[in-house]
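Student: sharing a sequence plus its predicted fold:
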Amino acid sequence: MSPSSPTPPAQMARNLYRQAPVSAATATLIIIVFMITAVQSHSITGNLNDSGLGDAWVLYLPLMDGSPFGPLRALGSSLLHLGIGHMLINVILLYLIGRETEWTFGSPLTAGILVTGALGASATVVWQSPGSPTVGASGAVYALMAVFVAIAYSRKDSQVGGALVLIGVNLAYTLMTPGVSLWGHLGGLATGALLAGVLFGVRSRGARWFGLGSICAVAVIAVLVRVAMLSTGASLS
């Protein structure tokens, strides 16, 4: 193969994975989940209609009390997306920003950021907008954005301005677009800000994991408490 030959798709995929394995694996999982829902619904635009996986994982508080697995919607919903455009935007942002996070903090901590960001966003939704069905990795992506701002600031480079603009544009889009989960995005952003404070506030790996685990535990407890309140007949408002 000559130096000017295009990189084969398989080699390109391997290169992307080597650069950021957790971000690449998460993006791949999201694409696989989207394909399953598209096959189940026979549609790439209305892929959550008549999709068993979509019905089982959509974040919707009234459906989270039906079984012991109901609270898992808080995490599973972050893998679901409504339409191919919604999925592609989140996959691209997740990989590009996640790659920076992996280069800075490593793959295991990045995995923790993604999970905690998704749970923090879901916890915010079930408390602030419990009657609104919600899907998407945006909460995790917003958490990554907040951490990325802190990374860029720590480097004292020009990327911090771009990161802030990216957040601003996305928040503006959220406010102007009907049906987009404002609380999910704000919850992810707030969770990411807390995570950034922990990651840059302490230096030892153990302390970072303790802080991340504590934030994740609070998000899980918040979801479980809200579900428990539902089971006792508490109002959704």
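Tutor: Now that the structure is in, tell me what you want to look at.

Student: make it CA atoms for all contacts and neighbour counts henceforth
Tutor: Fine.

Student: spatially central residue in this structure, please.
Tutor: Centroid-nearest residue in the chain, with C-alpha atoms, centre = their mean: A140, separated by 2.2 Å.

Student: ok, and here's another one to check against it:
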Amino acid sequence: MESESTVTTCYRHPRVECHVRCTRCDRYICPDCMREAAVGHQCPECVREGARSVRQARTAFGGRVASAPTVTYVLIALNVLAYLGETVRPSIVDRFDMLGTVPAGYLPEGVAHGEWYRLLTGAFLHLPPTDGTFGILHIVMNMVSLWNIGRVVEMQLGRVRYLALYLLSALGGSVLVLLIAPTTPTLGASGAIFGLGAAYYVMARRLGADMDAVNRFMAGLLLWLVISAWITSWQGHLGGLLAGGVVTLAYAYAPRDSRRTLVQVGACLALLALLVILAMAKVAELTI
């Protein structure tokens, strides 16, 4: 007959006597292994297993809910750092701005001559401070716009979807510049920001927001698109607007089931493929 005074010990610390069991797996646990639970205590393994099984909250568009718009902060920091860099070394602008090609008679440079990185690096540069008053205003206006719009869009989409939207919008703006004005050097985050503006509009319609305020916002955005035809690159703005709209339509109207992520990723990859094909076709035309 087994003695009633049998000593019970912790399953993780066999030398420690204990009398409390994990409410989930029923193993004995010592005070060092006890984790507070809704009822009683649990062991560390059961706590970790329970945390893995908890379903993470998602936004209306399938992204993970974030506590802060971290990607927007990082993008602003990258733009500011690039601006400080070009202030110290102005040659950075000519080396990394968006340029398709140069007229005949000049040294070959630009996307058509293998500098494909310009399709994205130009979106992180701005007019240098030596370029009159608008040089400073260029980055200030873009970063204020990114701060105001980017935070809202990121919190609705989640970090991964938001970053994909931003980069595809920037790429869309650069590709339209390449197609229409390949010999015009352009730079600035405006194309990507126009893409965020399109996303803001599409999301507001999908969520049933007050469209009066949203329509006023879009009217201002389109007015700036028209004005930019005389001031800066309207091609980059329009390309970013179209790319951002396409991506967000896929985000907003993908089926809300297990296929949603697949449809959203597929739409982004399809747009990326289209932009690459258009860019390659134009480069082939420029290098004939």
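Tutor: Done, it's in. It should be emphasised that the depicted structure is a prediction, and the values quoted were computed from it without experimental measurement.

Student: can you give the structural similarity as a TM-score?
Tutor: The TM-score (TM-score structural alignment, normalised by the length of structure 1) is 0.79; 204 aligned residues with a C-alpha RMSD of 1.9 Å.

Student: who are the contact partners of the residue nearest to the centre of structure 1?
Tutor: Going by C-alpha atoms under 8 Å, 6 or more residues apart in numbering, A140 of structure 1 touches S78, L94, I113, L114, V115, T116, G117, A118, A121, G188.

Student: need the counterpart of the fourth one in structure 2.
Tutor: In the superposition onto structure 2, L114 of structure 1 corresponds to Y166 when matched by TM-score structural alignment.

Student: the nearest residue to that match once chain neighbours are set aside sits in which helix or strand?
Tutor: Excluding the flanking residues, the one nearest Y166 of structure 2 by C-alpha to C-alpha, 6 or more residues apart in numbering is A192, at 5.4 Å. Assessed by DSSP states H and E, A192 of structure 2 sits inside helix 190-207.

Student: circling back: aligned to the residue nearest to the centre of structure 1, what sits in structure 2?
Tutor: That one, A140 of structure 1, aligns with A192 by TM-score structural alignment.

Student: with I151 of structure 1 instead?
Tutor: Using TM-score structural alignment, I151 of structure 1 sits opposite M203 in structure 2.

Student: now do that match against P182 of structure 2, distance only.
Tutor: Look at M203 of structure 2 and P182 of structure 2: by C-alpha to C-alpha, to the nearest Å, they are 33 Å apart.

Student: what's around the nearest residue to A196 of structure 1 once chain neighbours are set aside, how many residues?
Tutor: Once flanking residues are discounted, A196 of structure 1 sits nearest to V147: 4.9 Å by C-alpha to C-alpha, 6+ apart. Close neighbours of V147 of structure 1, defined as other C-alpha atoms under 10 Å, add up to 28.

Student: ok, V147 of structure 1 touching V198?
Tutor: No. V147 of structure 1 lies out of contact with V198 (C-alpha atoms under 8 Å); the separation is 10.1 Å.

Student: counting neighbours, what do you get for I231 of structure 2?
Tutor: 11.

Student: helix, strand, or coil at the alignment partner in structure 1 of it?
Tutor: In structure 1, the residue equivalent to I231 of structure 2 is G179, according to TM-score structural alignment. State at G179 of structure 1, reduced to three classes by DSSP: H, G, I helix; E, B strand; the rest coil: coil.

Student: list the contacts of G179 of structure 1.
Tutor: Counting by C-alpha under 8 Å, 6+ apart, G179 of structure 1 touches no other residue.

Student: ok, back up a step: pull the most distant pair out of the contacts of A140 of structure 1.
Tutor: L94 and A121 (15.1 Å; C-alpha to C-alpha).

Student: okay, the two: which has more neighbours?
Tutor: A121 (32 against 24).

Student: list the helices and strands the one helix or strand the more buried one maps to packs on?
Tutor: Secondary structure assignment for A121 of structure 1, by DSSP H and E: helix 107-128. Packing partners of helix 107-128 of structure 1 (3 or more C-alpha pairs under 8 Å, 6 or more residues apart in numbering; DSSP states H and E): helix 21-41, helix 73-76, helix 84-105, helix 138-155, helix 182-201, helix 205-231.
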